[in-house]
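*Asks:* Here you go, sequence then predicted model.
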Amino acid sequence: MSNKRKYTKIYGVAALLLLFCLPFFTVSIYGIDGVSMETTIYDGDYVLVNKLKYVRNDLRYTNIIAIKLENGEKIVKRVVGMPGDTLKMENGVLYRNGNVVNEAYIEHYTDEQKSLLNFNEYHITSGYYFVMGDNRLNSVDSRNVSIGLIPKEDIIGRVITQYTLNPN
């Protein structure tokens, strides 16, 4: 076998391996178990997560991200606060750095429910993010001591799409 054919074969095999292995390192599929992101993502849905590092370095408000908690559990939440921000919630309205945050993805709550959502001013330190579920009354998120602020290194990646296997 000539050297040219040998190298062509090696490059071909390498290209095929790369083609089939790369998706495992760049994207992951996670099943959703819970109602904390309703009405955006539902219990039983699946999300496709882009795990590339540059994606984690380019987070924006309202991005939905996958997070690996200290106990190994993986959760999906929405970014509402970034390093340096100050957040608070009054009467169900989120304030970021003193300004009302327009959250069109949140369902409307009764006045009684809104009072349950309130939290005092919270400053987000460098390297951390504040995340919340869209179903605010049924979400364990950065408001809870068990989760708190999310360190950047615990962010797996950004959700790029979601799908439902059972549309009923």
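*Replies:* Arrived safely.
*Asks:* use CA for all of it now, contacts and neighbours both
*Replies:* OK.
*Asks:* quick one: which helix or strand includes Leu16?
*Replies:* helix 3-26 (DSSP states H and E).
*Asks:* show me the contacts for Glu90.
*Replies:* The contact partners of Glu90, taken as Cα atoms under 8 Å, 6 or more residues apart in numbering, are 114-115, 117-119.
*Asks:* so can I have TSV of those residues showing distance to Ile64 and neighbour count?
*Replies:* Supplementary listing: the contacts of Glu90 in TSV, determined by distance: Cα to Cα, whole Å; neighbours: other Cα atoms under 10 Å:
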residue	distance to Ile64	neighbour count
Lys114	23	17
Ser115	25	15
Leu117	20	17
Asn118	22	16
Phe119	21	15
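*Asks:* could I get those residues as TSV with secondary structure and distance to Asn138?
*Replies:* Below are those laid out as TSV (DSSP: H, G, I helix; E, B strand; the rest coil; distance: Cα to Cα, whole Å):
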residue	secondary structure	distance to Asn138
Lys114	helix	13
Ser115	helix	14
Leu117	helix	10
Asn118	coil	14
Phe119	strand	15
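*Asks:* try this one side by side with the last:
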Amino acid sequence: MATKRSDWIDWIKTIIITVIVIVLIRMFIAVPIVVEGPSMLPTLEDNDRLIVDKISLVFQDPQRFDVVVFHATEKKDFIKRVIGLPGETIEYRDDQLFVNGEYVEEPYLQEVKRNLDPEATYTVDFTLEDIPGGTMTVPDGHVFVLGDNRKNSTDSRHLGFIPLEQVTGISRLSYWPVKNIGIVE
């Protein structure tokens, strides 16, 4: 009889420890999320499932071209790509990205741009002064983000600069659907 009771106690301890570990991982290390909407096409599709890395933000701020998750409102998180970092000037001219006056290639958009009508523009021209709260440079403690689907994305062009404290994680891995399993680039 004592063995059965001991077995039950061991099972309960195991379950409690497992729950605690899962909660700690979700709070501080990584969390699964679901992509909602077309704003990150062609990189991410509606209903893709991702693992978002939270722990790396403890050690460093997001880097250019990281795909980040941030609080857009109290109840809604958005997924977008970091384009501008604090202190940088950002400009789109003739469908090309310029950071601090230097052309910067966006490899994740090459295929979609190749398939465009030669007369079409994927990203409409703008400078940081054209966006809400516009300034000459990205303010300290903020990033400038865009969706990869430039024609259908609510991003910094509409929301303004994103405070770093609102960034909750960096999308690292896509795990569903199976055809999209891999590193988020």
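*Replies:* That came through fine. Since we're looking at a predicted model, the values are computed, not measured.
*Asks:* ok, so of the contacts of Glu90 of structure 1, who is nearest Asp58 of structure 1?
*Replies:* Phe119 (27.2 Å; Cα to Cα).
*Asks:* can you tell me which residue in structure 2 aligns to Leu19 of structure 1?
*Replies:* Per TM-score structural alignment, the equivalent position to Leu19 of structure 1 in structure 2 is Val21.
*Asks:* Which secondary structure state is assigned to the residue nearest the centre of structure 2?
*Replies:* Per Cα atoms, centre = their mean, the C-alpha nearest to the average position across structure 2 is that of Val68, at 2.0 Å. Following DSSP: H, G, I helix; E, B strand; the rest coil, Val68 of structure 2 is assigned to strand.
*Asks:* what's the closest non-adjacent residue to it?
*Replies:* With sequence-adjacent residues excluded and distances taken as Cα to Cα, 6 or more residues apart in numbering, Val68 of structure 2 is closest to Ile170, at 4.4 Å.
*Asks:* Map the one you found across to structure 1 for me.
*Replies:* Taking TM-score structural alignment, the alignment pairs Ile170 of structure 2 with Arg158 from structure 1.
*Asks:* what about that match, helix or strand, and which?
*Replies:* strand 155-163.
*Asks:* That strand vs structure 2, average distance?
*Replies:* Comparison of strand 155-163 of structure 1 with structure 2 after fitting gives an average deviation of 1.0 Å (mean Cα distance after the TM-score superposition for structure 1).
*Asks:* hmm, who's touching that strand?
*Replies:* The contact list for strand 155-163 of structure 1 (Cα under 8 Å, 6+ apart) reads 41, 45-53, 55-56, 59, 63-68.
*Asks:* Please apply the same query to stretch 125-132 of structure 1.
*Replies:* Under the contact criterion Cα under 8 Å, 6+ apart, stretch 125-132 of structure 1 has outside partners 77-85, 124, 139-143, 148-152.
*Asks:* Thank you, goodbye.
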